[in-house]
Every structure is written in structure tokens, then in C-alpha cells.
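Q: test case, fold it:
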Amino acid sequence: MSELVRVETRGPVLLVTLDRAERRNAVNAGMTLALDAAFDRLDDDPALRVGVLAAEGPYFCAGTDLRTGAGPHTERGGMYGVIRRRRLKPLVAAAAGPALGGGFELVLAADLVVAARDAWFTLPETTRGRVPAAGGLFRGPDRLPRNVAVELMLTAGRLTAERAHHLGLVNRLSEPRDVLPEALDLALATCAGAPGAVAELFAGLHTVAAAGEETGWAASRTAMTALLTSEDRTEGNAAFVERRAPRWVPDDEVRGTVLG
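A: Here you go, the predicted model:
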């Protein structure tokens, strides 16, 4: 499929593995296209019942490659080729290692999550002059207690896999070496249901979530548009590239509020 994404079948399971370990599996345009093709295959092949998204290397995914961008959104999958996909088959995320920003949003886009005990999740976009625009803005508060999600977004704090399991985001917690076998085991367990029944289940879930998600996408788009040409975004990108802490400059309204 691509040197950036490995794809293989394990019986009824399509195993999709991010393979850009030297860049912490940060998503670029090539990876987006490869993921889109992989999940098109999962959607369209009746012999495939479930997908597993895994990653090579010590990081699950660092989100968008801020140096190159993640490429255009795809017609069927949206961002990363998967974030807005209306799947009728379950997807299991096998999170071994940190999942940062868009990487965590990939996890939030999955239906089931298996995580290594040393994995952790974070949404650090505000420290780069951005907001979580790949679903984190609304899926975070939906999958986690709202206050926990808001704290993550405001502070760029880390959510450990053990706490995520305690809070219900992670279905199964495992040792690092066992993440993929555990994810494949969970994936196979989902095949117990009839294919038609599973498809109808997911169609119903999409219908129930549709109104809230459309509002969430609109809010995310509005926030990102407002920040697109902002000094905050420019400084956030520069700080990331230069590996330093950002130096935020308050705008006139904020400065006026602070000074009274």
C-alpha cells in the first residue's frame, strides 16, 4: 500500500500499521492517502469484518507533521483519511506509546481502544496556537468526563493509559509487548455478531451522533479559521520548529483587560 503505512489481513481483520517511526508517525500527505486507501478497502471488502490501527516504533502517533502538513482531507475519510469516515465496521486502536494531538484524535475516532500501560495521551494544540480540529474539541469531552478533557486541552497535560482505562476510554490495558495481540483478540471478538446486524448497529450509532458531531465540526472549523492567520499560530509553529517555548503576545483586548 505505502512505505508509510503497512496493510495486511489476519483472517477477517484488516491490520493497518503506521510506519513512519523516524518522525514519530506524524501524518503527512502520503500517509493520509495511504490510510484513506486502507480504510476504503476495509469498507468495501465484504470479507473484512473489523479494522485494527497500530503503529511501529515507540510512538503511536504525534499527529499532523507540522513541517509539511497532513495533506488534503479525503472524500470518504476526511482528515487523515479516517477521522470523519462513516464506517459500518468496527475499528480498534492499538495504542502502544504516546498519542499526541491528532494521534490522540485518531484514538478518539476508533470504536474500541487497547492501550499499553506506558502509553499516554495529550491534546497540546493550544500550545501551538491551534485548537484540536480533528474531533478532539468535541470527542474528547464526549469520551471522557468533560472537566478532564477541558484540562487536557487547556494545559497540554498527559492522560496516562491507566487513568484512561479507569475513566472508560480504554477498553483493555496491556503490557507493551501484548498490545497488538490483545487488539487482534478484541477485533476477532467483534466478529461474533452477524455482519448485517453490526452494520445496522453502526448506522444507528452514526445517526444518533450526527447532530452533535455536525455542531462540533462547525465549531472546530470556526475556531481554526479564526486562528489560521493569527500571530498565535505563527509563533506556535515557529516555537515548534525551533524547539523552544512559545512567546505569546497578548492582543489589545487581552492587554486592556489585564491592565484594567
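
Q: okay, CA-based contacts and neighbour counts for the rest of this
A: Fine.

Q: tally up the residues packed near Phe202, please.
A: 18 (other Cα atoms under 10 Å).

Q: name the nearest residue to it, sequence neighbours excluded.
A: Leu88 (5.2 Å; Cα to Cα, 6 or more residues apart in numbering).

Q: my read is that neighbour is in a strand, agree?
A: No: secondary structure of Leu88 (DSSP: H, G, I helix; E, B strand; the rest coil): coil, not part of a strand.

Q: run through who's touching the helix or strand encompassing Glu182.
A: Glu182 belongs to helix 179-189 when assigned by DSSP states H and E. Contact with helix 179-189 is made by 12-13, 50-52, 54, 91-96, 113-116, 172-174, as judged by Cα atoms under 8 Å, 6 or more residues apart in numbering.

Q: if we go to 10 Å?
A: 10-15, 49-55, 90-96, 112-117, 171-175, 190 (Cα atoms under 10 Å, 6 or more residues apart in numbering).

Q: ok, of those, which come out buried?
A: 12-15, 49-55, 90-96, 112-117, 171-174, 190 (16 or more other Cα atoms under 10 Å).

Q: inside strands: which ones of those residues?
A: With DSSP state E as the criterion, strands contain 13-15, 50-55, 91-95, 112-116, 172-174 from among these.

Q: wait, Gly77 sits on Phe39?
A: Yes: using Cα atoms under 10 Å, Gly77 is in contact with Phe39, at 8.0 Å.

Q: what touches both of those two?
A: Listed contacts common to Gly77 and Phe39 are 85, 87; contacts here mean Cα under 10 Å, 6+ apart.

Q: can you give me the strands for the stretch 1-150 of the chain?
A: Using DSSP state E, counting those that start in this stretch, the strands of the stretch 1-150 of the chain run over 5-10, 13-18, 50-55, 91-95, 99-100, 112-116, 120-122.

Q: hang on, the earlier thing: give me the buried positions along the helix holding Glu182.
A: For helix 179-189, using 16+ other Cα under 10 Å, the buried residues are 179-180, 182-184, 186-188.

Q: just checking, Ser220 touches Gly135?
A: Yes: contact criterion Cα under 10 Å: Ser220 and Gly135 qualify, at 7.7 Å.

Q: tally of neighbours for Ala70?
A: Counted with other Cα under 10 Å, residues neighbouring Ala70 total 21.

Q: now swap in the one 10 residues further on and tell me
A: Other residues lying near Tyr80 total 29 when counted by other Cα under 10 Å.

Q: that one and Thr64, how far apart?
A: Distance of Tyr80 to Thr64, given as Cα to Cα, to the nearest Å: 9 Å.

Q: what do those two both touch?
A: Residues touching both Tyr80 and Thr64 by Cα under 10 Å, 6+ apart: 27-29, 32, 70-71, 102-103, 134.

Q: which residue packs closest to Arg67, ignoring adjacent ones?
A: Using Cα to Cα, 6+ apart and skipping the chain neighbours, the partner closest in space to Arg67 is Val241 (7.7 Å).

Q: I have a second one here; can you model it like the first so I can compare?
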Amino acid sequence: MTDTVLTEFGDGIAVITINRPEVRNAIDRVTARGIAAAVDEFEGRSDLVVGILTGAGGTFCSGMDLEAFLRGEAPLVRGRGFGGLVERPPTKPLIAAVEGWALAGGFELALSADLIVASRTARFGIPEVKRGLVAAAGGLLRLPKTLPYQLAMQIALTGEPLSAVDGHRYGLVNVLSEPGAAVADARELAMRIACNAPLAVEATKQIVAGAARWVDAEGFAAQEQAVAKVLASQDAREGARAFAEKRAPRWQGR
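A: Predicted coordinates:
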């Protein structure tokens, strides 16, 4: 574990906190490995039934650390994908407790969870197209299974955000919280799960998740070729540079 990922275990609940508030909890390689290690501990402990993933400092996660990306650093863990989570979520139930922004890979981390508790002021988005990138950490695969197709397509193609209130209306968000109360409300939901039989909870999660998401592995494989071309493009680097330099990107289409 690293100090960029904090853990708290007790009462059958694992709380995993992304702790990089100075960069809105953007994920670099060290943080991705920290999340993976925390998930491993959560999975390996028989006294833990349900997990909560959240972010420190009033933001859930702003996605990939673009400065680290420009240095050639990928926030990936082999076999687990972005953030050490999106391609292999835990077998036990996971709740995303969202305050502020869940943006880009941060939204994709939230979508990797089984349940979402969000502040009324929280916002979700996959703006990768605005950076010359593709939301390749599961967002494009999971959104159409969670939201109506046309809404999922609008969010993906425009890069515009979705409010937690609208997310709740369309079934993305399970519980709407008052600002600052997402973790507390996630704990309350987690305790309602943790009081049940652990093996039954885990098996139930696996069956429901399998029924809803059985094509995820095929989807990740299918999107790899299309995404690789984009990631290798000049536009991808231009998008990251423009963001870091706080200016409008100059696309070249190559």
C-alpha cells in the first residue's frame, strides 16, 4: 500500500480511499498499484463482506494523471487495467461513494463498482473525446448497460457531464446523498449488505454481475485495436498538452 491509497477495515466493510486531493485524485501508476493491493486485501480477508471506494478532499477521481501520461507512465496494472480495478473488479460487492467529480477514468472506476452512492452535487463524465482519447477503461462498454442507449451515446460522443440527480433518475446512482455525506450513506448501505451471509452475498453478486456484464472481457479485447491507434496519435498527446497548458487543443486528425 502507498499513502496515495488509504484503507480502513471493520464491521465487515473495507473502505478504500484514493488520496491525491492535490491533483483531484488523478491516477498514476503508484496509485493504480495501491488500489490493486487494497482490493487484494479486501478479497483475501474472510471478515470483509463489502467494499467502498471513494476519494479524498471532496473529489472522487479525475481520471488518468495526464502529466504522468506525458512522461510515458501508464496507470495500469496487468490483468486489472486502469486503476488496478476496471478489468477485474472484486468478486465481493463494491460501492462507489462519489463526491464532486467522477471524471474520465474516475467515472470508469465508479462504473466498475456494483452500486453508486453520490452527493447531489456530484457529476460524472467521460470527456476523453475532448482530449483526443477514447474512454477505454470500461466506460463505453458499461454505460450502455446502465443508461438508455441514446443517453449513453450522447455522454460518450459529446464528452459532456451527467449530474448525479440525472444519474439517479436513470438508474446509474442508487442513493443520492447530501453534500459531504456520500461515504456515510455508503457505509449505511454497506452495513445492510454486510449483515447477510458472506458466501451468499458473494455468490449473489457474481451471478447478477455475470448476467449483466458477461461480454465485458470480449468488449475489452474488441476495443483494443481501435484504441491503440488513437493512443499512438499526435492528437492524443496534443490533448494532454493542451489540458496541462490550459489552452484549446489544435487537432490534426493524425
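
Q: out of the shared contacts of Tyr80 and Thr64 of structure 1, which end up buried?
A: For the shared contacts of Tyr80 and Thr64 of structure 1, buried by 16+ other Cα under 10 Å: 27-29, 32, 70-71, 102-103, 134.

Q: which one of those is nearest Arg163 of structure 1?
A: Ranked by distance to Arg163 of structure 1 (Cα to Cα), those are led by Gly103 at 17.8 Å.

Q: what's near enough to touch whichever residue in structure 2 pairs up with that closest one?
A: Matched by TM-score structural alignment, Gly103 of structure 1 corresponds to Gly106 in structure 2. Counting by Cα under 10 Å, 6+ apart, Gly106 of structure 2 touches 24-27, 55, 59-64, 82-83, 98, 112, 124-126, 137, 139.

Q: quick one: Gly106 of structure 2 from Glu245 of structure 2, how far?
A: As judged by Cα to Cα, Gly106 of structure 2 and Glu245 of structure 2 stand 21 Å apart.

Q: check the gap between Val129 of structure 2 and Pro249 of structure 2 for me.
A: Separation of Val129 of structure 2 from Pro249 of structure 2 (Cα to Cα) stands at 11 Å.

Q: more neighbours: those two, which one.
A: Each of Val129 of structure 2 and Pro249 has its neighbours counted (other Cα under 10 Å); Pro249 has more, 19 against 16.

Q: any idea what that one aligns with in structure 1?
A: For Pro249 of structure 2, the residue aligned by TM-score structural alignment is Pro246.

Q: contact partners for its match?
A: Going by Cα under 10 Å, 6+ apart, Pro246 of structure 1 touches 127-129, 232, 234-240.

Q: of those, just the buried ones, PyMOL syntax please.
A: Buried residues among the contacts of Pro246 of structure 1 (16+ other Cα under 10 Å), as a PyMOL selection:
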select buried, resi 127+128+129+232+234+235+236+237+238+239
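
Q: return the subset of the contacts of Pro246 of structure 1 lying in helices.
A: Under the assignment DSSP state H, the contacts of Pro246 of structure 1 contribute 232, 234-240 to helices.

Q: can you name the residues that contact the residue most central in space within structure 2?
A: Nearest to the mean C-alpha position of structure 2, counting by Cα atoms, centre = their mean, stands Leu109 at 1.0 Å. Applying Cα under 10 Å, 6+ apart to Leu109 of structure 2 gives the contacts 53-54, 60-61, 63, 82-87, 89, 96, 102-103, 137-139.

Q: one more pass at 8 Å, please.
A: By Cα under 8 Å, 6+ apart, the contact list for Leu109 of structure 2 reads 83, 85-86.

Q: how close does it get to Ala197 of structure 2?
A: As for Leu109 of structure 2, its distance to Ala197 of structure 2 is 26 Å (criterion: Cα to Cα).

Q: contacting residues around the equivalent of Asn174 of structure 2 over in structure 1?
A: Structural alignment (TM-score structural alignment) places Asn174 of structure 2 against Asn171 in structure 1. Asn171 of structure 1 makes contact with 112-114, 165, according to Cα under 8 Å, 6+ apart.

Q: how close does Asn171 of structure 1 get to Ala187 of structure 1?
A: 12 Å.

Q: and Arg10 of structure 1, by the same measure?
A: For Arg10 of structure 1, the distance to Ala187 of structure 1 equals 10 Å [Cα to Cα].

Q: now do Val258 of structure 1
A: Distance from Val258 of structure 1 to Ala187 of structure 1, by Cα to Cα: 53 Å.

Q: Ala94 of structure 1 too?
A: As judged by Cα to Cα, Ala94 of structure 1 and Ala187 of structure 1 stand 10 Å apart.

Q: now Asp252 of structure 1
A: 53 Å.

Q: what does Arg84 of structure 1 give?
A: 21 Å.

Q: what do you get for Ala218 of structure 1?
A: 32 Å.

Q: with Trp217 of structure 1 instead?
A: Relative to Ala187 of structure 1, Trp217 of structure 1 is positioned 28 Å away (Cα to Cα).

Q: didn't Pro144 of structure 2 look like it was pressed against Ala152?
A: Yes: using Cα atoms under 8 Å, Pro144 of structure 2 is in contact with Ala152, at 5.5 Å.

Q: which one of these two is surrounded by more residues?
A: Under the criterion of other Cα under 10 Å, the comparison of Pro144 of structure 2 against Ala152 puts Ala152 first, with 19 against 15.

Q: what's the matching residue for the more buried one over in structure 1?
A: Using TM-score structural alignment, the equivalent of Ala152 of structure 2 in structure 1 is Ala149.

Q: name all residues that make contact with that match.
A: By Cα under 8 Å, 6+ apart, the neighbours of Ala149 of structure 1 are 140-141.

Q: do the one 5 residues further on as well
A: Neighbouring residues of Leu154 of structure 1 by Cα under 8 Å, 6+ apart: 124, 126.

Q: again, only this time at 6 Å
A: With contacts taken as Cα atoms under 6 Å, 6 or more residues apart in numbering, Leu154 of structure 1 has no neighbouring residues.

Q: for the stretch 151-260 of structure 1, what spans make up the strands?
A: Under DSSP E, counting those that start in this stretch, the stretch 151-260 of structure 1 gives strands at 159-160, 172-174.

Q: nearest to Leu227 of structure 1, of the ones you listed?
A: Proximity to Leu227 of structure 1 (Cα to Cα) singles out strand 159-160 among the strands of the stretch 151-260 of structure 1, at 25.8 Å.

Q: the closest one corresponds to what range in structure 2?
A: Against structure 2, strand 159-160 of structure 1 falls on residues 162-163 (TM-score structural alignment).
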